[in-house]
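S.K.: Prediction below, plus the sequence it came from.
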Amino acid sequence: MNGLMAVKLRRDLRISWSRFVLMVIAIAVSLTVFGGLLAAWTSIGRETSGAYMSTEPASATIVLDRGLDPASMAALAAEARKRPGVSEATGRTQFDAAVAVNGQQRAVPLQVFVAAPDDPMRMAQFDLRQEGTWPPPPGEILIGGDSLGLLGVAPGDGLTVTPPGAPPLRLRVSGTVYDPSLAPSPQEQRGHAYLSAASLQPAVLDQLKIQVAEPGQRIPSRDRDTVVKVAGEVGAWLQRDKGLAIAEIQVPAPYAHPHQWQADVLLLSLMAGGAAALLLSTILVANMLNNLFTQQIPQIGIMKAVGANSGRIARLYLAMVLLVSAAATLLALVPATLIGRYLLGRLLGTLGIQATNVAAPWWAYAVIVAVGLGLPPLMALRPLVRASRITVRAAIDHHGGSSKPSGAIARLSRLHGLDRGLLMALRNTVRRPARFWLSVGMLASAGAVFVASMSLNSGTQAVEEQRRQQRYWDVDAQLDAPARAAAVAEAVRTVPGVERVEAWKRAKIGIAGPDALPFTRTYPDQGHGSVSVNTVPEGPLPAPPTMLQGRWLQPGETGAVVLSQIVRDNTVPGLGAGDTVRLFIDGKPSTWRIAGIVEEREGGGGDAYTTAAGLAAASGQPPLVNQVRVMTTAHDEQTRQSVAAAVERALTGAGMDVGVAASVSRTNAASAGHMGPVLLVLLGVALPLGVVGAIGLASTMSANILDRTREFGVMHAIGARPKTVRRIVVAEGVLLALAGCVVAILPALGLTAVLGVGLGNLFTKAPLPFRVSLPAVGIWVVLSVLGAMLATEAAASRASRITVREALTYL
């Protein structure tokens, strides 16, 4: 570029600096969001995988129907290591227990993981954080670091832990543990603890954990089918040669954190929105540059007349675009880095993982720079080439856009009583159709996403309300050992404040897989992926589940089971109502007829239902219960907590061992923790789209003012006051904003429906209820109008100050 072209470039940048600033901001905002999401996405997989794999998780956990002493389990694990495909094996156990801290009973249960004192800890590891050693001496226990606040405990405090069917243990908290293989305690509303088998009398281990290697290698296999095959062979060996019955074989998704998919879906969804915002911003910049090129057509004609060729002119404007791209990229790099690190920390927090390195890989920054420098010139290439190739004759004949009003507006202008200024604003709004639809489209995109996100939030609130209605009980009590339903009901009915009592039995089950063994997708926390059967009480339920197929259970029916769509899809996706399924209950196989399929949501309750008579017939045991649901006369939290404590005392006084008796609010908090991230998806998308839409409106109005410089000069010449001109320009912006709101209606409804189905199935295993947030509609209309008035303020001020002389000299 020679000196004259450089002079012109500097002059154009100086004269139209406000327009170039808007271009830089539009690209920088969207590139910041896109870059931050990209940085977080490229880092979260590394951090999650590294943290999870650092625990050396088991590929499969084989749960025995009875426990073995540590010495016998160690010998069994040594033999298992010699089995084909098994690279490591160890024995463990775990249980849920009631816990009291310094004599104060806690409402949340404690999940205790137990290993033998001489366990080499080569598998299912954890990191010690404060004080504490492994194995802890008898009488001491380690607590998960994220469980301290939930339990209200600190190192050095005394705990009373009551294992199922065993006397209470008095333990001292000797330290804390970091275990990234588990979901966070606050999200699950359950504490985590780690105990040596030396503290248990008697000490029994009922889990054989194995790591499965790739065929012919020592590295862990990431193929679940391979893991299932090897685990099935080990299970068959245990049954055939060792005489051990298998209660369950747990094979979760290999080496994937139970909540990792949530972070992946969130980031991918947000990245899609960030990419959309980036694309819209570059389209906006291309349109703004096209307006600039169009404005400079007479200048291009003059440059060509004095000897400039198309190549030199193209290089001039390409340098202009590159300067905008470079400035936006430099402006976005630091905020994108900070946003990426902040978002990474928040998402890892939902997974219970502490980041070791928050920096994104180098190639993520290379992608941000490449996109920032390359996408705007690419989008502006067509108008740039078209402007540089215009001939001298075409440049001389150029007169700008037509101001001829449309037929409808022309007919409106003939009506008496209509404000002339409003009619002029309406005419000017649509005089450039391409510019009009670009501005309206960007505003409509932001509005549709904002309304859809708030409507999605309304859908999640409706889900929580449905869950609360389905959890019609107020207090939930778990028994360590099954008891007779009549005895349980009689003991609880005497408690003041109790209105109704339901006695249930909940038992973990397995679904028949290879070699007719009970396989599940259960994670080590025994919550994610587990399958349980619930016996329903006699009589109609206050809140019956929604049937998707078939029918509900009949009183006293045997041999029939109702499955939720979650367990059906995860275990036997090809089966439906009327088919048969083979279940393992207490390690014993039985064949059941599927009476129906009900709709449930992730974290919402049981996976399968049968009658008490049906479960008793299949297990060969009398119809006992281990779960009590209590409805109270008042439903406030104070009443629930007082009744829960009284129910525990009443059951204990009747000779029953109570695991946990707590208000249902704890379960509500756990399910709400799972739904929390959903709203973040679309609100994060709406923000950059809204900013780009506002910039687009401002640029549109600025271009309109430049196009009509002479028109405003004529208006001033015939007596128009500055206030009148300002009002016309502001009215144009408001009309554009209102048009964007109208255009956003159908996309908002469609986006709400589509995302309600997609995100609902991903997060809760069922579509979200379709809800439209009317407050969100009103908020967006108000924000759009106010934003339009602010965005057009600068253009309106400039239009009101144009003099007649400036208009006559405008080129």
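M.R.: That came through fine.
S.K.: Please count neighbours and contacts with C-alpha atoms only from this point.
M.R.: Noted.
S.K.: quick one: the strands in the stretch 1-150 of the chain?
M.R.: Listed in chain order, the strands found in the stretch 1-150 of the chain under DSSP state E, counting those that start in this stretch are 60-68, 86-101, 104-105, 110-115, 127-131, 140-144.
S.K.: and the residue lying farthest from the centre of the chain, how far is that from Ile300?
M.R.: Here the chain reaches farthest from its C-alpha mean at Val306, the gap being 60.5 Å by C-alpha atoms, centre = their mean. Applying C-alpha to C-alpha, to the nearest Å, the value for Val306 to Ile300 is 10 Å.
S.K.: can you list residues touching both of these two?
M.R.: Counting by C-alpha atoms under 8 Å, 6 or more residues apart in numbering, Val306 and Ile300 have no shared contacts at all.
S.K.: Return the residues in contact with Val730.
M.R.: Contacts of Val730 by C-alpha under 8 Å, 6+ apart are 788-789, 792-793, 796.
S.K.: could you redo those residues as a markdown table and give each row secondary structure and neighbour count?
M.R.: What follows is the contacts of Val730, written out as a markdown table (DSSP: H, G, I helix; E, B strand; the rest coil; neighbours: other C-alpha atoms under 10 Å):
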| residue | secondary structure | neighbour count |
| --- | --- | --- |
| Ala788 | helix | 26 |
| Met789 | helix | 20 |
| Thr792 | coil | 25 |
| Glu793 | helix | 20 |
| Ala796 | helix | 26 |
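S.K.: Alongside the first one, take a look at this:
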Amino acid sequence: MSVRAKKIFRDLTVNKARSLLIILAVAIGVAAFGLMLTGRIVLEENLRDGYAATKPAQTILTLSAFDDDLLNSIHELDYVEESFAFRLDSARLQSSGDVWLSMEIYTLPEFDSIPLNKLNSEDELTTPPLNSIYLERSLNNVMQVGDSITVELLSGDLHTLKVAGFVNDLSRLPSEISLTGVGYISLETAEELGFDTQYNQLAISFTNAKSRAEIEKETTKLITEIEAENYFVLRASIPQPNKYVLGDNMTSVLFILNALGILTLILSAFLVTSVMSAVMSQQIPQIGILKSLGARISQTMSIYFQEVLLFGIIALILSIPMGLIGAYFLADGVATGMNFDVTQFHLPTQTLILQAFSALLAPLLASLVPIISGSRITIREAISNYKPENTKNASRFGDLPQLINLSIRNTFRRKGRLLLTFFALLLAGAMFIAIIGIRQSMRNAVAELQGDLNYDISFDFAQAYPIESIKDEIAKVNQIESIETWAVNDARLVINDEHQTGSIIMYGVPEDTTMAQPAVIHGTWLDENITRGIYVNADFMDLSPNLKIGSVIKLNINGTEEEWTIIGSGGRGFIPTAYVFYDDLTAQTGLDGFANRLVIQTGQSDSVSQSRIQSDALSHLAENNFFVVNSQTTTQLKETTAAQMDILIILLLAMVILIAVVGGLGLAITMSLNVIERTREIGILRSLGAQNGVVRRVVIIEGLVIGLISWAISIPCSIPLAIWLGNSLGNSLLARPLDYIFSIPALLTWLGLTVFISIIASILPAQSAAKLTIRDALVYE
């Protein structure tokens, strides 16, 4: 082994704890970086490939009943690539006890050769047996294969079906979000249930349409041809082409997680800077000896760069499996929450290259300044390196106990190292405080955007009924405080004579409504002085780049076209939605005095009471021939939405934990270096009779001082960070920035965590200091 190799090996092994800590710090930073890269790539690849494999329909039309004759004529159209007919019926599913869930039941003519919106199954998909049903797998947390479930039809009839299995349908929102169960049955089972066996849904893909505008134009042409054959198209759903409905949510979260992964890598690089500064400072006498033996600056630098490179190589070896394991759990957790599968998990080549690049280059760059500075020292400077401590301010903490005074003064001796240590802990603290505040901000924003849910229970009818009849019957149900009746219609935005968008849900609400009060982000809410004014959500505004507040638009409602003026817009949902006054809507539909939606307030805020009142109301309405196709309690919807937002917060907090670990390692490294540099001082304390406990307390108190100062500084630093996160997440997920909320509980929680991290990070250095004897101090080099 060469002399150079021996020196490098000795430097790495002479202080094994220090070397281990710096390797771990770099490894965690590189692992976090790789975790985010691999997680993002694997998730995007699996979602893209998995969604494409289902052959997503470009449009789904809801029609009046039709049979194979219409389907065959559509097959013959040269601009239609593929078509698939099926039937959709609404029902209610008894999920547990007295809790009922709205349900959509799809009757499919075939299961083994579905051409569009294919279902995924762990086993080969075959037609379910008679009186059996496949459930969308987002229901598998409340039901199991073989269970018997109770389904209530619109007629009020109850049927028992057996769960034949679970399938994954990427064309649907997970039940946890939509609060609607989804099931799939055969034509034979549909006949047993009494369903009409004619189709009412038509899934289409076009030959040459790729963009949303092209799909809308082809859909407009197709609807014209269908209606020319005396069929009525009730709704045209056009999803974003080649994009899973929750894809944007995943992209937004992964973008922020990637940014945090890069920050973690940068923090670990700072720790390398801190360690190498200390190493170069401690080895100035050795550098002087090397210089006296004729070593050039480049040769001296080469020795220490090789040390750093060795740190990076060992860290890389550790970081690759660490990052891969973390990426697996990240991908699995995100995919499970968003209801798709990770079928192909691998280590991407670009991740491996970037991890190697970061593990080797980041430490080298971080150590560049201290190595160059230390290597340029002259022999004379090395010999005269002793610099006495500045003691003119030694008594500035004189009012404190002597032990604490000593710890505080020790803290500020190495200001550069102190700043690097502060930065890691400070960032972790600022992130923690900001994210907990963001959680509350997101919940508040969701509550504001759910102002259109200022009711407890909603009922959607299969057809429009006279308003007075609805009011008379619902008044007979107990514990209902107030009601409103709305008109709900499908509409399509007219771009030109040959181009209409997909369907928009239009709610016609009373002028004095108190149950529809969505948060206004731009413009204003409906104004009785503005005829045909319309308030829309962000998804509506996305239908055309030309839409803005004040735009006069033309809407096709039930085959008639009228102009409306956009006067306000709100946040994002999953489908385009609009609110208008009831009188304006019914003036176009001709259904004045009729309503097909009922919303009620009960005065009960808990989901159990609301569910009980819902069941009573549904039973009474069914007994009096009011057919309800869908009913939801808003408490369930709000709790579910809040839970979905919490998933994002959990992912962000996972990254904060990594940052905190790096910060804790940084503090441990700092304390270890401080103990090494103060070996002589500890020897003096020993000669004055200091016991092990005293030496330990000096080190631990010093660690606590660093932690508490970082905690104090993290408070103001969390404010701009929270604002940035609020803007990024809010605009991406909700189409509005989040209001800043400062969280006192987060502040106090991080204080406790800071104390814990500081003590844990200081224990090993404190124990090391306590083991030093007077002899160790005398022979210290």
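M.R.: Received the coordinates, thanks. All of these numbers come straight from a predicted model, not from anything done at the bench.
S.K.: Drop the TM-score for these two in here.
M.R.: TM-score of the superposed chains, computed with TM-score structural alignment, normalised by the length of the second structure, equals 0.90; 777 aligned residues with a C-alpha RMSD of 3.3 Å.
S.K.: on that earlier part again, what's the residue farthest from the centre of the first structure aligned with over in the second structure?
M.R.: When the second structure is aligned by TM-score structural alignment, the residue opposite Val306 of the first structure is Leu293.
S.K.: Would you tell me which one of the strands of the stretch 1-150 of the first structure is buried the most?
M.R.: strand 140-144 (a mean of 26; mean count of other C-alpha atoms under 10 Å).
S.K.: Hey, what's the angle from it to strand 110-115? Just curious.
M.R.: 120 degrees (axes from the mean of the first three to the mean of the last three C-alpha atoms, to 10 degrees).
S.K.: By how much does strand 140-144 of the first structure deviate from the second structure on average?
M.R.: Taken over the aligned residues, the distance from strand 140-144 of the first structure to the second structure averages 3.7 Å (mean C-alpha distance after the TM-score superposition for the first structure).
S.K.: tell me the angle of that strand relative to strand 127-131?
M.R.: Using the same axes, to 10 degrees: strand 140-144 of the first structure against strand 127-131 is 120 degrees.
S.K.: who's in contact with strand 140-144 of the first structure?
M.R.: Contacts of strand 140-144 of the first structure (C-alpha under 8 Å, 6+ apart): 132, 136, 171-179, 191-196, 199.
S.K.: how about a cut-off of 7 Å?
M.R.: With C-alpha atoms under 7 Å, 6 or more residues apart in numbering as the test, strand 140-144 of the first structure has contacts from 171-178, 192-195.
S.K.: What of stretch 4-13 of the first structure?
M.R.: Leu316.
S.K.: Buried residues of it, list them for me.
M.R.: Using 16 or more other C-alpha atoms under 10 Å as the test for burial, stretch 4-13 of the first structure gives 5, 9, 13.
S.K.: so which of these comes closest to Ala434 of the first structure?
M.R.: Proximity to Ala434 of the first structure was ranked across these by C-alpha to C-alpha; first place goes to Leu13, at 24.9 Å.
S.K.: I'd like the distance between the closest one and Ser699 of the first structure.
M.R.: Counting by C-alpha to C-alpha - Leu13 of the first structure and Ser699 of the first structure are separated by 16 Å.
S.K.: coming back round to it: which one, of the strands of the stretch 1-150 of the first structure, ends up nearest to Gly676 of the first structure?
M.R.: Here strand 140-144 is closest among those (C-alpha to C-alpha), at 22.6 Å.
S.K.: could the contacts of strand 140-144 of the first structure go into TSV alongside secondary structure and distance to Gly676 of the first structure?
M.R.: Below are the contacts of strand 140-144 of the first structure laid out as TSV (DSSP: H, G, I helix; E, B strand; the rest coil; distance: C-alpha to C-alpha, whole Å):
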residue	secondary structure	distance to Gly676 of the first structure
Leu171	strand	35
Arg172	strand	34
Val173	strand	31
Ser174	strand	33
Gly175	strand	31
Thr176	strand	27
Val177	strand	26
Tyr178	strand	23
His192	strand	22
Ala193	strand	26
Tyr194	strand	29
Leu195	strand	32
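S.K.: in those, which two residues are the furthest apart from each other?
M.R.: Maximum distance among the contacts of strand 140-144 of the first structure (C-alpha to C-alpha): 19.5 Å, for Leu171 and Tyr178.
S.K.: Okay, strands next: where are they in the stretch 601-750 of the first structure?
M.R.: 608-611, 624-632, 658-663.
S.K.: As TSV, those with mean neighbour count would be great.
M.R.: As requested, these are exported to TSV (neighbours: other C-alpha atoms under 10 Å):
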stretch	mean neighbour count
strand 608-611	26
strand 624-632	23
strand 658-663	25
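S.K.: quick one: which of those is nearest Ser185 of the first structure?
M.R.: Nearest of the strands of the stretch 601-750 of the first structure to Ser185 of the first structure, taken as C-alpha to C-alpha: strand 658-663 at 16.5 Å.
S.K.: Against which helices or strands is that closest one packed?
M.R.: Strand 658-663 of the first structure sits against strand 86-101, strand 475-484, helix 637-653, with contacts defined as 3 or more C-alpha pairs under 7 Å, 6 or more residues apart in numbering; DSSP states H and E.
S.K.: Closest one of the contacts of strand 140-144 of the first structure to His398 of the first structure?
M.R.: Tyr178 (71.4 Å).
S.K.: So what does that closest one match up with in the second structure?
M.R.: Using TM-score structural alignment, Tyr178 of the first structure pairs with Asn168 in the second structure.
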